[in-house]
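Asks: what follows is a predicted structure for the sequence shown.
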Amino acid sequence: MPKRGYHHGNLRQALVDAALALIEQKGPTGFTLSQAAKEAGVTPAAVYRHYDGRDDLIAEAALQGYEMFGELMEHAYQTGQPSALAAFEATGRAYLAFARKYPGHYIAMFESGLSINRTPELAVAAGRANGVLEKAAGDLSQHIPAEKRPPAAMFSAHIWAMSHGVVELFARNSPGRASPFPPEDLLESGIGIYLRGLGLIPPDD
């Protein structure tokens, strides 16, 4: 592959873009830094001027993913205002939309095995994204009597786990796991059942 003439200012992003393509094709452990360099059209030596190893490159992809994810979640939350229920449901849908639109980033964030505490920047970005869902859960839980109210962190963790499960099992073409229902419907109905259990929405007639 001919070199594309990336200069210092955009080589790092070219390498991240190459890693994202390889992550989608081969998974987070299915490629080497040399392959990322070849995909980006540069020499392997150029990669090591910016990243010490493959995990550093994946961590950069995860950081960018969490930054985009946090912005998407915040936008969804604000779009649903002033209704706490609408804002909460919007953040759930945003999770699924992100996983579909940015599969490479999603895998780097949640399936690479890298700790979000690998770098301070990554921890901050991940915390911001999680904080939006927790904020939405906290707003909605104010409608629950105090003695029955779950902690906002637990509330949001339940929805995060449900969203992640729908993505992993049914939205990413997992082999042998076809669903007769669209992932969006599965997530919406699951959140509905959860919220009914908390008394936040009325039961179906």
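Replies: Cool, the structure landed. Nothing here was measured: the structure is a model prediction, and the numbers come from that model.

Asks: going forward, measure contacts between C-alpha atoms and count neighbours the same way
Replies: Noted.

Asks: for the biggest helix by length in the chain, name the packing helices and strands.
Replies: Longest helix of the chain, by residue count under DSSP state H: helix 54-80. Packed against helix 54-80 by the contact rule (3 or more CA pairs under 8 Å, 6 or more residues apart in numbering; DSSP states H and E) you find helix 8-26, helix 84-101, helix 103-110, helix 120-141.

Asks: take the one below as the second:
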Amino acid sequence: MSKRGYHHGNLKQALVEGALKLIADKGPTGFTMAEAAKQAGVSAAAPYRHFAGRDDLIAEVARQGYDLFGDVLEYAYDDGKPTPLAAFEAVGRAYLAFARKYPGHYMAMFESGVAPGQTPDLMKAADRANRVLTRAADVLSARIPIDRRPPGAMFSAHISALSHGIIELYARGKPGARAPFTPEELLESGIGIYLRGLGLIAPD
């Protein structure tokens, strides 16, 4: 592969794409900037025109991931249609779908140690995605008496934690290899137990 130095047509995005491949293969802390440069076909010095270091590059991968994540969640939520409950469950399924389709982005977002507040753009993208979850939780829990209603941010954080746990334990590698249930079944039943506890759906 020839070195294109500083004259790459879209060096910044080429580095992001290279980092995505490396993250998927080696994890978010298992590669160097020199390896990212090699993936992009440029000199080892070229990436520093755009990124201060690996964490800065991973932050950009995470920002783009959160932009995609927000799009996926908004599409799944569909303004709460056809019902708040159905829309909320669709958001949960979208969580799993995103992790499967965009593993490099997912790891950069949630497993790299890069904080959402590392850059203003990253914070903005993360906040947008989180607002979809919080809005879905707020709308669904609106009929709970206010004195028993969990804050929307807490509600969505509980579901996020459940989703992350299922992804890490059961959706990596061979889905379901460590359980007799699919990740989707585990998430659906977990959300059902949680919502029954809040009185949002009737007991079976």
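Replies: Done, it's in. The model shown is predicted, which means the values in this text are computed figures rather than measured ones.

Asks: tally of neighbours for the alignment partner in the first structure of Arg63 of the second structure?
Replies: In the first structure, Arg63 of the second structure lines up with Leu63, judged by TM-score structural alignment. Leu63 of the first structure: 23 surrounding residues under other CA atoms under 10 Å.

Asks: wouldn't Leu63 of the first structure be in contact with Glu121 here?
Replies: Yes - contact criterion CA atoms under 8 Å: Leu63 of the first structure and Glu121 qualify, at 7.3 Å.

Asks: out of the helices and strands packed on helix 54-80 of the first structure, nearest to Ala178 of the first structure?
Replies: Ala178 of the first structure lies closest to helix 84-101 among these, at 16.1 Å (CA to CA).

Asks: now do that closest one: everything it contacts.
Replies: Residues from elsewhere that reach helix 84-101 of the first structure (CA atoms under 8 Å, 6 or more residues apart in numbering): 69, 72-74, 76-81, 106, 133, 136-137, 139-140, 159-160, 163, 167, 171-172, 184, 187-188, 191.

Asks: picking that back up, quick one: closest of the helices and strands packed on helix 54-80 of the first structure to Gly197 of the first structure.
Replies: helix 120-141 (12.3 Å).

Asks: average gap between the closest one and the second structure?
Replies: Its aligned residues in the second structure lie a mean 0.5 Å from helix 120-141 of the first structure after superposition (mean CA distance after the TM-score superposition for the first structure).

Asks: just to revisit the earlier point, need the winner for burial among the helices and strands packed on helix 54-80 of the first structure.
Replies: helix 103-110 (a mean of 23; mean count of other CA atoms under 10 Å).

Asks: that one vs the second structure, average distance?
Replies: Relative to the second structure, helix 103-110 of the first structure is 0.2 Å off (mean CA distance after the TM-score superposition for the first structure).

Asks: related to what we said a few turns ago, dump the helices and strands packed on helix 54-80 of the first structure into JSON lines; add distance to Arg54 of the first structure as well.
Replies: JSON lines is the format used below for these (distance: least, CA to CA, whole Å):
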{"stretch": "helix 8-26", "distance to Arg54 of the first structure": "9"}
{"stretch": "helix 84-101", "distance to Arg54 of the first structure": "22"}
{"stretch": "helix 103-110", "distance to Arg54 of the first structure": "11"}
{"stretch": "helix 120-141", "distance to Arg54 of the first structure": "16"}
